[in-house]
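Enquirer: Next comes the sequence, and after it the predicted model I'd like to discuss.
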Amino acid sequence: METVAAAVAALTPRFAAAGIDTARLDARLLVAAVAGIRPQDILLRPDLPLSELARLRLDEYARRREAREPVSRILGVRGFWTLDLEVGTSTLDPRPDTETVVEDVLDRCVTPPGRILDLGTGTGAILLALLSEYPQAQGVGTDLMEEAVGLAARNAVRCGLAQRATFVQASWAAGISGPFDVIVSNPPYIPAADIAALAPEVRNHDPLTALVGDDHDGLGCYRVLIPQAKSLLSPGGLLALEVGIGQAAAVADLLALAGFSHIRVRADLGGVDRCVSGLLERE
């Protein structure tokens, strides 16, 4: 009977041949999932045998990964910050780059926020990560998609944060009452012309509505949500936005034109300027 270590060794070159940069890691994650163990346990128990049922399930998972379906979509779960979140077809698959927004808020908030708003919340990733760090805070997340609102609410329950998180179906901040101390958003920002060049994991599996930014430059959503956020922020409140490659300067200009000050740009772990944030001037 095949062992977990042997299964990882067999899958790794298959995934590499399919053009997957994280071949060995993905093999470990899938083998651990079908074996019902933690990925690190493969190193501790390399001779653990795979049952025939686990072997059949692994074959299915491997075919899907070779076709460039993300591991998180195959398993239905994505690790984000310190949380394990359910993912679905109606939302963006939250990625480590987006944790840059969480880091920026934690760095910039001198006083712990009381109310946090997440515009276009998707899985609820940013809001739930912040609520996990600020136990006194209450949060609201909005999303245009009813399915996303339901998914985010399930993730709040999953993370033990349902008592402090409310999710509402809305177009950005429509119908939302402030004030909020912190507002965050990871809006669609990719120009439609750039979609074809994206990795298959993104292009073929994330919903286009969560990827494509309005207007030719991908900045249309910022032009809508920044004024809305301003109207809901407390004086001195923080607005933190995820941005795409090469968009940081333009989004910083939009914040400045809207009256935000102390605007900062924060790079992700890959060195890409990924978060732009600013403070609402006090009267």
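Expert: Thanks, I have the structure now.

Enquirer: make it CA atoms for all contacts and neighbour counts henceforth
Expert: Fine.

Enquirer: residue ranges for the strands of the stretch 151-283 of the chain, please.
Expert: If DSSP state E, counting those that start in this stretch is used as the criterion, the strands of the stretch 151-283 of the chain fall at 165-169, 180-185, 233-242, 260-267, 273-280.

Enquirer: would TSV of these with mean neighbour count and distance to Ala32 be doable?
Expert: Shown next, in TSV, are the strands of the stretch 151-283 of the chain (neighbours: other C-alpha atoms under 10 Å; distance: least, C-alpha to C-alpha, whole Å):
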stretch	mean neighbour count	distance to Ala32
strand 165-169	22	32
strand 180-185	26	33
strand 233-242	23	32
strand 260-267	17	32
strand 273-280	25	32
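
Enquirer: got those as TSV, with distance to Glu133 columns?
Expert: As requested, the strands of the stretch 151-283 of the chain are exported to TSV (distance: least, C-alpha to C-alpha, whole Å):
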stretch	distance to Glu133
strand 165-169	13
strand 180-185	13
strand 233-242	16
strand 260-267	19
strand 273-280	19
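
Enquirer: also this one, for the comparison:
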Amino acid sequence: MRLSGLPISIAEALRVAAGRLDGASDTPRLDAELLMAHALGVSREDVLLGRAGSVAPARFEALVERRLTGEPLAYITGTRDFWTITLGVAPGVLIPRPDSETLIEAGVAHFGSDGPRTVLDLGTGPGTLLLAALDQWPAAIGLGIDASEIALDIARANAARLGMAGRATFRHGDWAKGLAERFDLILCNPPYIAESEQIAHGVSGFEPHEALFAGPDGLSGYRKLACQIPPLIAAGGLAAIEIGSTQRTEVEAFFADSGCVVTCQRDLGGRDRAILLSRQ
């Protein structure tokens, strides 16, 4: 980064960038540090501890400019941490959110360390839930399904990079349509935002709309899943389906006649976050 045409220090570049990002981001200093680490090809820790040199790289300024447009940090750096893994992400896939870790937590509570043998991830995106589950339970195998070929290509690349290509299969599909086999653990994070709802430009302007919006009421995906998921849950198994924090009553009603025990899991913020279906 340069100031008046002259190179400046990393510390000064971070100060200037954080000031510019204030108002464009809820975490301006953190964003600046992560962008600097990406520009230098080092860890954030190296930046903070002064192990990354003294002069800010010229490419840092262009990264800051991208963030100022609202472009998600994960798309700029190309990665996002989720559960115990780091996933590659890019435009065309939904960026993993910490809230979705609630589904993995529900699986851990249900199966313990033994874990499921088979895992199904519907709407897998970059492989988020499936690969997190396979990392949690090294003896498990799984299938990820998505309607986006872009997402499936990224998911396969993530599986290969994480050493899970032999345990994770990815397939193009319409949710669980056409599946007949049963799975111990089914994970699903469907779109659940109503089409009329206003959301942040950094989300709506960059992330795929088909992974965000679900009809006039945000519930169209659950109407399909209510028919498709219950028959696929193995005896003793669990399905964990993410919901919007105000959707519990409506979504529970869709699964009321599923023949499963229906409960709700809250996230770390105390919000309703996942509908759980368990089969005895």
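Expert: Yep, that arrived. Given the structure is predicted, the values throughout are model-derived calculations rather than measurements.

Enquirer: TM-score for this pair?
Expert: Here the TM-score for the pair of chains, by TM-score structural alignment, normalised by the length of structure 2, is 0.92; 273 aligned residues with a C-alpha RMSD of 1.6 Å.

Enquirer: What residues does the most centrally placed residue in structure 1 make contact with?
Expert: By C-alpha atoms, centre = their mean, structure 1 has its centre lying nearest to Pro94, at 2.3 Å. Residues near Pro94 of structure 1 by C-alpha atoms under 8 Å, 6 or more residues apart in numbering: Arg78, Phe80, Thr123, Ala125.

Enquirer: can you check Asp257 of structure 2 too?
Expert: With contacts defined as C-alpha under 8 Å, 6+ apart, Asp257 of structure 2 is in contact with no residue.

Enquirer: What of the one 4 residues further on?
Expert: By C-alpha under 8 Å, 6+ apart, the residues touching Val261 of structure 2 are Leu276, Leu277, Ser278, Arg279.

Enquirer: swap the cut-off to 6 Å and go again
Expert: Counting by C-alpha atoms under 6 Å, 6 or more residues apart in numbering, Val261 of structure 2 touches Leu277, Ser278.

Enquirer: Relative to Ala151 of structure 2, how far out is it?
Expert: Separation of Val261 of structure 2 from Ala151 of structure 2 (C-alpha to C-alpha, to the nearest Å): 32 Å.

Enquirer: which stretches of structure 2 form helices?
Expert: Along structure 2, the segments classed as helices by DSSP state H run 10-21, 28-40, 44-48, 60-68, 73-77, 101-111, 128-136, 149-161, 201-204, 220-228, 248-254.

Enquirer: Where in structure 1 does the fifth one fall?
Expert: Going back to what we said before, that points to helix 73-77 of structure 2. Using TM-score structural alignment, helix 73-77 of structure 2 lines up with residues 71-75 of structure 1.

Enquirer: That stretch vs structure 2, average offset?
Expert: Here the mean offset of stretch 71-75 of structure 1 against structure 2 after fitting is 0.8 Å, by mean C-alpha distance after the TM-score superposition for structure 1.

Enquirer: in that stretch, what counts as buried?
Expert: For stretch 71-75 of structure 1, the neighbour count (16 or more other C-alpha atoms under 10 Å) marks Val71, Ser72, Arg73 as buried.

Enquirer: my guess is Val184 of structure 1 contacts Ala240, does it?
Expert: Yes. Assessed by C-alpha atoms under 6 Å, Val184 of structure 1 is found in contact with Ala240 at 4.9 Å.
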